[in-house]
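Asker: A structural model of the following input is requested.
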Amino acid sequence: MTCMGGVAMTMRRVKRMAAWVGAIVMMTGSAGAAWAQIPSAGIDDFKAPPDPRWGAITAADVEAAYRLIRDNHPGATPEIGDPAFRRALEAAHAQAQARAHEATSYQGYAATLNAFANGLGDKHIWSRPTLLPNLVRWPGMVVSKRGERWVITDTDEANHSMMGAALTACDGIPVAEFARRNLGGYRAVWRIGAQQIQAAPWLLIDEENPFIARPKACDFETAGGARTMTLDWLRAKRVDLLPRLQKAVGAGAAGFGLRKVGDGYWIAMEDLDAPGKAVAVQVAAEAAALRAAPFVVLDLRGNGGGSSLIGREVAAALFGKSNVEARLGSLTDTPCGGGDGTWRASAGNIANLEFLLELLGEQNGPEFRKIIGDLIVQAKAAHAKGQPFSGPTHCDRPPAPAKASGQPDGMKGRLIVLTDNKCFSSCLVVVDDFRSLGAYQVGQATDAATRYSEVREIYLPSGYSMFSTLQAVQVDADPDIGPFEPALAYDGDIADTAALERWVTGVAVRQAGPARP
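Answerer: Purely as a prediction, here's the structure:
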């Protein structure tokens, strides 16, 4: 009986404990959603002990990433004549080697590889982790960059009074310098304004990067005056914060499709991949109506790239292929490496070209197959001869045609290109092309890239990350592509499509003026 009584007493205690824990869960909403963990003594002070094994793992992956760039990226060769890139590669490699010796955690590993990629100055080169820690810390506030101001645009309930406050400094460091140190080395090429905007929401997110200091206190300008706040760093699930961080960037999402808006047409093209290709087909089918319309908007919000050939197809549908080539030149008949540039003829790049032809050849049509097929033949021939490139590495540009004002013939109304800070990679090429065709750019400034193109990635030896390289160079292009500033900036919420449509049809179309002088 004593034994049974003890069991009964134990069961009652278990039930009371379960009820107490259940009450906590009810008060917090749910253990999974509202809290990163059940409130427990010692949890917030825990730090995993240093693990020296991460040093060797990091060093091996750094060397693999370095070899990938050195042996495959066009800028790493002396033939291209880009000593600035080669210096950046060696400097980033040396810094990564030094940090690898200090890495004692996964967070140190990830930060080292992120900084290595970021140091090469082109967002096409990245370290893509194959796993991410579930928990991060935040002080209950999210920052957005609006112009030159760093503004609180999202908070938890406890910090709601800080909405709209401007962050001015942290731990005595002015916010511009603080952001450059903590974000510029890891999440953004700091000379590019769009990337500062994209990285800004991470400014007050602690991912336990051991190479930067988490601030203890920050200064704010609020409606009630200046305020210094000691930050209370709370654990949160990464997956719960990500939607809030993405919203805080302040970019849009065009979606896909062709629709009538007012008296004109709206082409929504959020990428230049298969969905964007389907929109280009729609545009070609409705070309007559689009050419006769008083205005056409090409909405590229959220467009991170794909194939710039899709942009050329849209341009040809709107203006006619001959009119487009008269302004932009031919993609195939050029002495400067063709539409996809001159490729570095490494074994890895050739294998990737063959993979692309097999994977994408059928769905992208005969022009794509010819371009890629010709590149494979040229790259293999160069490789067999010990030559580093598939074609010329320097090119005398043909004389540029006299700069025309306005749009070419073929389209009656005004063409407006709408961009946000997410426009990158092939989207930049499309914007550049349409600006050359006389389009009127509105919205936000774009991101920027370099004349190096055609990205691919590999797994690093540990399997904890993938690393990318570029494979080709546009030998007749300027060293940098973008950023492209709009002729008319939009200061509202660029994610609000309905409000944006009203602004475009009511303001931008009028400001754009006629298609031709």
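
Asker: Could you use CA atoms for every contact and neighbour count after this?
Answerer: OK.

Asker: now do the same end-to-end measure for stretch 116-127.
Answerer: For stretch 116-127, the separation between the terminal residues is 8 Å (CA to CA, to the nearest Å).

Asker: Other residues contacting it?
Answerer: 85, 88-89, 92-93, 95-96, 113-114, 185-189, 425, 449-450, 455, 465-470 (CA atoms under 8 Å, 6 or more residues apart in numbering).

Asker: what about Gln363, how many neighbours?
Answerer: Here the number of neighbours of Gln363 (other CA atoms under 10 Å) works out to 11.

Asker: Quickly find the element holding it.
Answerer: Applying DSSP states H and E as the criterion places Gln363 in helix 347-384.

Asker: Okay, buried residues for that helix please.
Answerer: 349-350, 352-353, 357, 361, 364, 368-369, 371-373, 375-376, 378-380, 382-383 (16 or more other CA atoms under 10 Å).

Asker: one step back: which of the contacts of stretch 116-127 fall in strands?
Answerer: 449-450, 455, 465-470 (DSSP state E).

Asker: Greatest separation within those residues: which pair is it?
Answerer: Thr450 and Ser465 (23.8 Å; CA to CA).

Asker: Now do the SS call for Val441.
Answerer: Careful, residue 441 is Gln and not Val. strand (DSSP: H, G, I helix; E, B strand; the rest coil).

Asker: actually Arg214, not the one I typed
Answerer: coil.

Asker: dump the residue contacts of the residue nearest to it when sequence neighbours are not counted.
Answerer: Distance criterion CA to CA, 6 or more residues apart in numbering; nearest residue to Arg214, sequence neighbours excluded, is Asp206 at 6.8 Å. If a contact means CA under 8 Å, 6+ apart, then Asp206 has 136-138, 214 as its contacts.

Asker: Next, the second sequence, to be compared with the first:
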Amino acid sequence: MSRTLSFAAVAAVALSLTAGAAVAQDFRALARQDLQMAHDELAANHPAPAIPGQASTDFRAWLDTGLSESLALANRVNSGDSHAYLLRFYGAGFRDSNISLTPSFEGLGPYFGTAWPGYTTGWRDGKYVVTYVKPGLRGSNIPRVGDTVVSCNATPIEEFARAKLDRWEGDLNTEAGRVTSAPYLLWNRNNPFVNGVPSTCEFQTGNRRARALTIAPALPLAAGELEAAYRATVYMPGPTPLSIETVNGRPWVNVHSFADAAGWDAFNAAVEGQVAQLRGPQGFVMDLRGSASIRDRVSAYQARLPAVAR
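Answerer: The predicted structure is shown next:
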């Protein structure tokens, strides 16, 4: 069962932001209201409480304890974006990809940050690894691409990542959550509930002894550099969201957007023109990265795909 909740109160936040008249107390009150609404909606409509088993036990436990934990943080809410962070934290705590608490306004994008050290990390083979260093950034306190992060602020990196990223930026119990949130490990994303850029981190090159580096934000923050760092670390779709190509002898169907303006007429014509190849014994790959949730991706794709290719 998919529960994607979008709150009327959040719409009010968007209007207040547009008008520029909202104050911190408004956001705190809205956060409390929306957290309670989410709790009540899930308690009344989600099937988990009525189904025996560990999953039901976990759901019911977080339903109440997660609400209490989230409400205790509500006094730190000072903007529409921090309101969205807190709602996301509560929703992600259920560890269920079918539950998401989503604001009705467009919030921070994946490339947003107020500060960073000039390099970025990615999730590689179960470790946080440096994946990108700003061109021209050199010095004894700059790690190399490929270095592994061992700790930050004297905290083992797993514990540090859990505190800073888990439920705020993604579900670290999933591989997808690890991958998409990893670039934010050392960034300041203006989340008032966690620390920003750490002051020191230990990095390890190969099997050498880890070395502690002092970290200072790379200033000024130039337009586009965070996007470049993120794109170098996490796959992001290119400018053409719909296309068909051949990769290693197999059709590769790119569906990176379900927007009405994505170019469906031309794409569907291309699909119809390659039906024989798509139905071939080699199969085909349908690449849905960069679009909506997986459940919505599949249903939306099936609805738009020409009947001849289904």
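
Asker: Next, the TM-score between them, please.
Answerer: With the length set by TM-score structural alignment, normalised by the length of the second structure, the two chains reach a TM-score of 0.68; 267 aligned residues with a CA RMSD of 3.8 Å.

Asker: who does the helix holding Gln363 of the first structure touch, helix- and strand-wise?
Answerer: strand 342-343 (3 or more CA pairs under 8 Å, 6 or more residues apart in numbering; DSSP states H and E).

Asker: what's the spacing between the strand it packs on and its chain's center?
Answerer: 24 Å (CA atoms, centre = their mean, to the nearest Å).

Asker: which helices and strands does it pack with?
Answerer: Using 3+ CA pairs under 8 Å, 6+ apart, strand 342-343 of the first structure sits against helix 347-384, strand 465-473.

Asker: now do 6 Å
Answerer: strand 465-473 (3 or more CA pairs under 6 Å, 6 or more residues apart in numbering; DSSP states H and E).

Asker: in the top helix by length along the second structure, what's buried?
Answerer: If you go by DSSP state H, the second structure has its longest helix at helix 24-45. Judged by neighbour count (16+ other CA under 10 Å), helix 24-45 of the second structure contains these buried residues: 26-32, 34-36, 38-39, 42-43.

Asker: now do stretch 219-233 of the first structure
Answerer: Buried residues in stretch 219-233 of the first structure (16+ other CA under 10 Å): 219-221, 231, 233.

Asker: Restricted to helices, list those.
Answerer: Those of these lying in helices (DSSP H): none at all.

Asker: And those residues, which is closest to Tyr106 of the first structure?
Answerer: Distances from Tyr106 of the first structure to those, taken by CA to CA, are shortest for Trp233, at 20.5 Å.

Asker: What's the match for the closest one in the second structure?
Answerer: Counting by TM-score structural alignment, Trp233 of the first structure lines up with Pro217 in the second structure.

Asker: Verify the stated contact: its match with Pro117.
Answerer: Yes. Judged on CA atoms under 6 Å, Pro217 of the second structure makes contact with Pro117 at a distance of 4.4 Å.

Asker: ok, and the closest non-adjacent residue to Gly348 of the first structure?
Answerer: Asn72 (7.2 Å).

Asker: what's the distance between the one you found and Ile125 of the first structure?
Answerer: 12 Å.

Asker: which residues do the two both contact?
Answerer: Residues touching both Asn72 of the first structure and Ile125 (CA atoms under 6 Å, 6 or more residues apart in numbering): none.

Asker: one step back: who wins for neighbours among the ones in strands among the contacts of stretch 116-127 of the first structure?
Answerer: Highest count within these by other CA under 10 Å belongs to Thr469, 27 neighbours.

Asker: State the number of residues packed around the counterpart of Gly177 of the second structure in the first structure.
Answerer: Taking TM-score structural alignment, the alignment pairs Gly177 of the second structure with Gln195 from the first structure. When counting by other CA under 10 Å, one arrives at 22 neighbours for Gln195 of the first structure.

Asker: Gln195 of the first structure - nearest residue in space that isn't next to it in sequence?
Answerer: Gln195 of the first structure's closest residue in space is Ala188 (CA to CA, 6+ apart), at 5.3 Å.

Asker: Kindly report the same for Asp51 of the first structure.
Answerer: Thr104 (4.8 Å).

Asker: separation between the residue lying farthest from the centre of the second structure and Glu245 of the second structure?
Answerer: For the second structure, the C-alpha farthest from the mean C-alpha position belongs to Ala276; by CA atoms, centre = their mean, that distance is 36.8 Å. Noted for Ala276 of the second structure: a distance of 14 Å to Glu245 of the second structure, by CA to CA.

Asker: Same check on Arg167 of the second structure?
Answerer: 36 Å.

Asker: Of these two, which one has the most company?
Answerer: Neighbour comparison, Arg167 of the second structure and Glu245: the larger count goes to Arg167, with 24 against 11 (by other CA under 10 Å).

Asker: What residues does the aligned partner of the more buried one in the first structure make contact with?
Answerer: Taking TM-score structural alignment, the alignment pairs Arg167 of the second structure with Gly185 from the first structure. For Gly185 of the first structure, the contact set (CA under 6 Å, 6+ apart) comprises Ala115.
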